[in-house]
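In: sequence unknown, structure follows:
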């Protein structure tokens, strides 16, 4: 029986013997060539990632741990949407509903291994970090999307990203240091967009707190000077806001 969702190993798809065996077990999956090789596909009767995806649009397709830079053909016709440690590849014209996607991906995680619990340099540590960072992928995706939007749409995405970051960070005691930085940036982005009903003092304080916490945890960050400057600016803005409220 063909699998409902398709997960594929790109490196293995470069071998003709693997393709032959794979096709026997996945009768519902179309491989539009003898193996994956994006160079001169017609001449060699091979296929690119884009061709593979176009022949399998009848099912959800996911990619995990990134896509090879050697074949960027998929970028012409597909986008990547975050799905835990993986990403779903969808046609570029597919309408994206940020609220629906945020809700759909919020409860994907049941990873219980504590953060920072393996020896530095070990493969277990790398895998554990990958799982922890996956919790933030949708929030990060929405923030990045907001950066290229205009006004109301931008504010909407900043707010959604901020709410997700708060939900995730507030639920943890120990978490990766970059979460503090990301949450601080999300709060600052929402602040720049007018707050969308969130208290300005609350957003300023949240951004200050998490930027400061990040620097405590990562004092050697190359951007530490710029972050300190932002903290100083945010504190001044908060003082001005509180002075106006008193007056």
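Out: Nice, thanks for sending it over. Keep in mind it's a predicted model, so treat the numbers as computed, not measured. Numbers count the residues shown, from 1 in each chain.
In: only C-alpha atoms for contact and neighbour calcs from this point on.
Out: Noted.
In: which residues touch the top helix by length along the chain?
Out: Secondary structure of the chain per DSSP state H: the longest helix is helix 224-246. Helix 224-246 is contacted from outside by 201, 204, 205, 207, 208, 211, 212, 215, using Cα atoms under 8 Å, 6 or more residues apart in numbering.
In: Looking at these, spot the one nearest residue 121.
Out: residue 215 (23.0 Å; Cα to Cα).
In: for that closest one, what are its contacts?
Out: Residue 215 makes contact with 221, 224, according to Cα under 8 Å, 6+ apart.
In: Which positions in the one helix or strand it maps to come out as buried?
Out: According to DSSP states H and E, residue 215 maps onto helix 200-217. Residues of helix 200-217 classed as buried: 200-201, 203-215 (neighbour count, 16 or more other Cα atoms under 10 Å).
In: If we ignore the residues flanking it in sequence, what's nearest residue 186?
Out: Nearest non-adjacent residue to residue 186, counting by Cα to Cα, 6 or more residues apart in numbering: residue 162, 5.1 Å away.
In: Show me the strands in the protein, by range?
Out: 6-7, 61-64, 78-83, 86-91 (DSSP state E).
In: now the angle from the last one to strand 78-83?
Out: Using axes from the mean of the first three to the mean of the last three Cα atoms, to 10 degrees, one finds that strand 86-91 and strand 78-83 are set 150 degrees apart in direction.
In: Contacts made by strand 86-91 with the rest, please.
Out: For strand 86-91, contacts defined as Cα under 8 Å, 6+ apart pick out 60-66, 77-82.
In: Now the two most distant members of these.
Out: So, these by Cα to Cα: farthest apart are 65 and 77, at 20.1 Å.
In: Those two: which is more packed in?
Out: Using other Cα atoms under 10 Å, the more surrounded residue of residue 65 and residue 77 is residue 77, with 15 against 9.
In: got the contact list for that one?
Out: So residue 77 contacts 50, 91, 92 (Cα under 8 Å, 6+ apart).
In: Can you name the residues that contact the closest residue to the first one other than its chain neighbours?
Out: In this case it means residue 50. Excluding the flanking residues, the one nearest residue 50 by Cα to Cα, 6+ apart is residue 74, at 4.2 Å. Going by Cα under 8 Å, 6+ apart, residue 74 touches 49, 50, 53.
In: Pick the one among the residues you listed closest to residue 129.
Out: residue 49 (27.8 Å).
In: Next, count neighbours for the closest one.
Out: Number of residues near residue 49 (other Cα under 10 Å) recorded here: 18.
In: Then residue 21?
Out: 10.
In: Residue 56 too?
Out: By the criterion of other Cα under 10 Å, residue 56 has 16 neighbours.
In: before we move on, what about residue 238?
Out: For residue 238, the count of nearby residues is 19 (other Cα under 10 Å).
In: Okay, it and residue 182: tell me how far apart.
Out: Relative to residue 182, residue 238 is positioned 20 Å away (Cα to Cα, to the nearest Å).
In: swap in residue 222?
Out: For residue 222 relative to residue 182 (Cα to Cα), the value is 16 Å.
In: okay, now the one to match up with it:
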């Protein structure tokens, strides 16, 4: 909305305490021949450090100016823009955001062609955002092994919690949870029974491929399932010896 000429003249007065460093948002700052001052997202955030800033339905891809100095942390169906100087504490963030999700509509209750179905899907997927964020951090962050293990374990616990609390949920949850279980198997430091992890991985990969036929990774998942079943059989034989 900030790209429209009329937006700030009409709306700024209704947003007390928020400073707009110009007349109109634009990725490239400058002054137009008309005298209109353009400002980017980084500049807006810089002059509003006294305010918490949240993003819903994503940020405009054409303005990456915020990325060097800010990160997006999951906040329910939205995200919070946080200074990159702040160190992410996963356990504290889980506690802080655990109870802000209060969507009550049943999954799949709306006609798939309706806007209600789109909104409902988005809200249900938001339930898994924190788990996905922490798992992705474990996958990509350059951190010591013990921290990586902690992140995987926290993501696993979150995935498991939401999977088993909901009788009906988005099918991709099965895939995400199965991957989280598989990652846990890679670390001896994890205090979870390997047989349980293998069984959960197999169960939820199976539930996923049973319901989804068009995933480009389906063949790889089926191959992984064959391997995992052999691993589980071998583990059970070892325990019987």
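Out: Yep, that arrived. As the structure is a prediction and not an experimental result, all values here were calculated from the model.
In: Put one on top of the other, what's the TM-score?
Out: The pair, once superposed, lands on a TM-score of 0.93 when counted by TM-score structural alignment, normalised by the length of structure 2; 236 aligned residues with a Cα RMSD of 1.4 Å.
In: that older thread, quick one: the strands of structure 1 as TSV, columns for distance to residue 122 of structure 1 too.
Out: TSV is the format used below for the strands of structure 1 (distance: least, Cα to Cα, whole Å):
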stretch	distance to residue 122 of structure 1
strand 6-7	26
strand 61-64	20
strand 78-83	25
strand 86-91	22
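In: Compare those and give me the one nearest residue 171 of structure 1.
Out: Residue 171 of structure 1 sits nearest to strand 78-83 of all those, at 19.8 Å, using Cα to Cα.
In: Tell me how far the spatially most central residue of structure 1 lies from residue 207 of structure 1.
Out: Per Cα atoms, centre = their mean, the C-alpha nearest to the average position across structure 1 is that of residue 137, at 2.7 Å. From residue 137 of structure 1 across to residue 207 of structure 1, the span is 20 Å (Cα to Cα).
In: again, but for residue 170 of structure 1
Out: When distance is defined by Cα to Cα, residue 170 of structure 1 is 14 Å away from residue 207 of structure 1.
In: and if you look at residue 136 of structure 1?
Out: Distance from residue 136 of structure 1 to residue 207 of structure 1, counting by Cα to Cα: 17 Å.
In: what range in structure 2 does the longest helix of structure 1 sit on?
Out: Mapped onto structure 2 using TM-score structural alignment, helix 224-246 of structure 1 spans residues 218-240.
In: can you tell me the mean distance of that stretch from structure 1 after alignment?
Out: Once superposed with structure 1, the aligned residues differ from stretch 218-240 of structure 2 by a mean of 1.3 Å; criterion: mean Cα distance after the TM-score superposition for structure 1.
In: Show me what counts as buried in that stretch.
Out: Applying a neighbour-count criterion of 16+ other Cα under 10 Å, one finds 218, 221, 225, 228, 232 buried in stretch 218-240 of structure 2.
In: just stretch 75-91 of structure 2 next, same as before
Out: So for stretch 75-91 of structure 2, counting by 16+ other Cα under 10 Å, buried means 75, 76, 77, 78, 79, 80, 81, 82, 83, 90.
In: okay if I get those residues as TSV plus distance to residue 124 of structure 2?
Out: Formatted as TSV, the buried residues of stretch 75-91 of structure 2 follow (distance: Cα to Cα, whole Å):
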residue	distance to residue 124 of structure 2
75	13
76	10
77	9
78	12
79	15
80	18
81	22
82	24
83	27
90	21
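In: Tell me where structure 2 has helices.
Out: Under DSSP H, structure 2 gives helices at 7-11, 41-46, 90-97, 115-126, 129-140, 145-165, 172-184, 194-211, 218-240.
In: what does residue 150 of structure 2 align to in structure 1?
Out: In structure 1, the residue matched to residue 150 of structure 2 (TM-score structural alignment) is residue 156.
In: Residue 176 of structure 2 -> structure 1?
Out: In structure 1, the residue matched to residue 176 of structure 2 (TM-score structural alignment) is residue 182.
In: For residue 58 of structure 1, see how far away its match is.
Out: Distance, residue 182 of structure 1 to residue 58 of structure 1, by Cα to Cα: 36 Å.
In: More neighbours: which of these two?
Out: The neighbour comparison of residue 182 of structure 1 against residue 58 (other Cα under 10 Å) goes to residue 182, with 22 against 11.
In: For that one, give me its contacts.
Out: For residue 182 of structure 1, the contact set (Cα under 8 Å, 6+ apart) comprises 140, 165.
In: Now do residue 79 of structure 1 against residue 130 of structure 1, distance only.
Out: Distance of residue 79 of structure 1 to residue 130 of structure 1, computed by Cα to Cα: 21 Å.
In: Trace residue 34 of structure 1 over to structure 2, please.
Out: Residue 34 of structure 1 maps onto residue 23 in structure 2, by TM-score structural alignment.
In: From residue 22 of structure 2, how far out is the residue lying closest to its match once chain neighbours are set aside?
Out: Once flanking residues are discounted, residue 23 of structure 2 sits nearest to residue 37: 5.2 Å by Cα to Cα, 6+ apart. From residue 37 of structure 2 over to residue 22 of structure 2 the distance is 5 Å, taken as Cα to Cα.
In: on that earlier part again, ok and the longest helix of structure 1 relative to helix 177-192, angle-wise?
Out: Using the same axes, to 10 degrees: helix 224-246 of structure 1 against helix 177-192 is 40 degrees.
In: How far away from the center of its chain is helix 224-246 of structure 1?
Out: Offset of helix 224-246 of structure 1 from its chain centre (Cα atoms, centre = their mean, to the nearest Å): 29 Å.
In: about what we covered before: what does the residue nearest to the centre of structure 1 correspond to in structure 2?
Out: Structural alignment (TM-score structural alignment) places residue 137 of structure 1 against residue 129 in structure 2.
In: one step back: may I ask which two of the buried residues of stretch 75-91 of structure 2 are separated the most?
Out: Among the buried residues of stretch 75-91 of structure 2, 77 and 83 lie farthest apart (Cα to Cα), at 19.8 Å.
In: count of neighbours near residue 107 of structure 1?
Out: For residue 107 of structure 1, the neighbour count with other Cα under 10 Å is 10.
In: what's the distance between the corresponding residue of structure 2 for it and residue 197 of structure 2?
Out: Residue 107 of structure 1 maps onto residue 99 of structure 2 when the alignment is built from TM-score structural alignment. To residue 197 of structure 2, residue 99 of structure 2 is 27 Å away according to Cα to Cα.
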